[in-house]
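Undergrad: just need the structure, nothing else, for what follows:
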Amino acid sequence: MNQGETMQEDPLLRRPEAAAYLGTTTGSLAQLAYQGNGPKYYKPSPRRVYYRKSDLDAWINSNAYVSTAESV
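TA: The predicted structure follows:
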């Protein structure tokens, strides 16, 4: 598999796209990033923030619970 195929399978998403994928708002993602509690992101310049779909999926899976009795 070459790098072009990898990029298509695991695209970089801008914050609005990532928020839509997660079902949240851009503001919530920004706040999570500020707090250090959100998904891994890439910031190649001061005004650009990108998320890999695989990082979003990993973050969702790392925050999965089966009972409300589990501590957060």
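
Undergrad: contacts and neighbour counts: CA atoms only from here.
TA: Will do.

Undergrad: after the strand or helix carrying Gln8, next one along is what?
TA: In the assignment (DSSP states H and E), Gln8 maps to helix 3-9. Where DSSP H and E defines the elements, the next helix or strand beyond helix 3-9 is strand 12-14.

Undergrad: one more sequence to fold, the one below, so I can look at both together:
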Amino acid sequence: MRRKTTTPTAATTIEELWTIEDVAAFLRVPVATLYRWRTMHTGPAAYRVGRHLRYDPATVRAWLTETAAA
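TA: Coordinates of the predicted model:
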């Protein structure tokens, strides 16, 4: 029996999560700054995946917009 495969559409495509290095490059800040913001609860929200931090790009962009507007 053959399995039916489908290709993802734009509506179902999920954007890849960013590493802390990706966020640091996007914001042009040192990785240490992101760690400090995380301990102070002031930076963009991150998810802990095992022992790694991962960021949702949409959340990082929303945080940046919110921070810039303040």
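
Undergrad: re earlier: quick one: buried residues of the helix holding Gln8 of structure 1?
TA: Neighbour counts over helix 3-9 of structure 1 (16 or more other C-alpha atoms under 10 Å) mark no residue as buried.

Undergrad: stretch 18-33 of structure 2 aligns to what range in structure 1?
TA: Under TM-score structural alignment, stretch 18-33 of structure 2 corresponds to residues 13-28 of structure 1.

Undergrad: tell me which stretches of structure 1 form strands.
TA: Here structure 1 has its strands, by DSSP state E, at 12-14, 42-45, 48-52.

Undergrad: next one: the second one to chain centre, how far?
TA: Translated: strand 42-45 of structure 1. On the basis of C-alpha atoms, centre = their mean, to the nearest Å, strand 42-45 of structure 1 sits 14 Å off its chain's mean C-alpha point.
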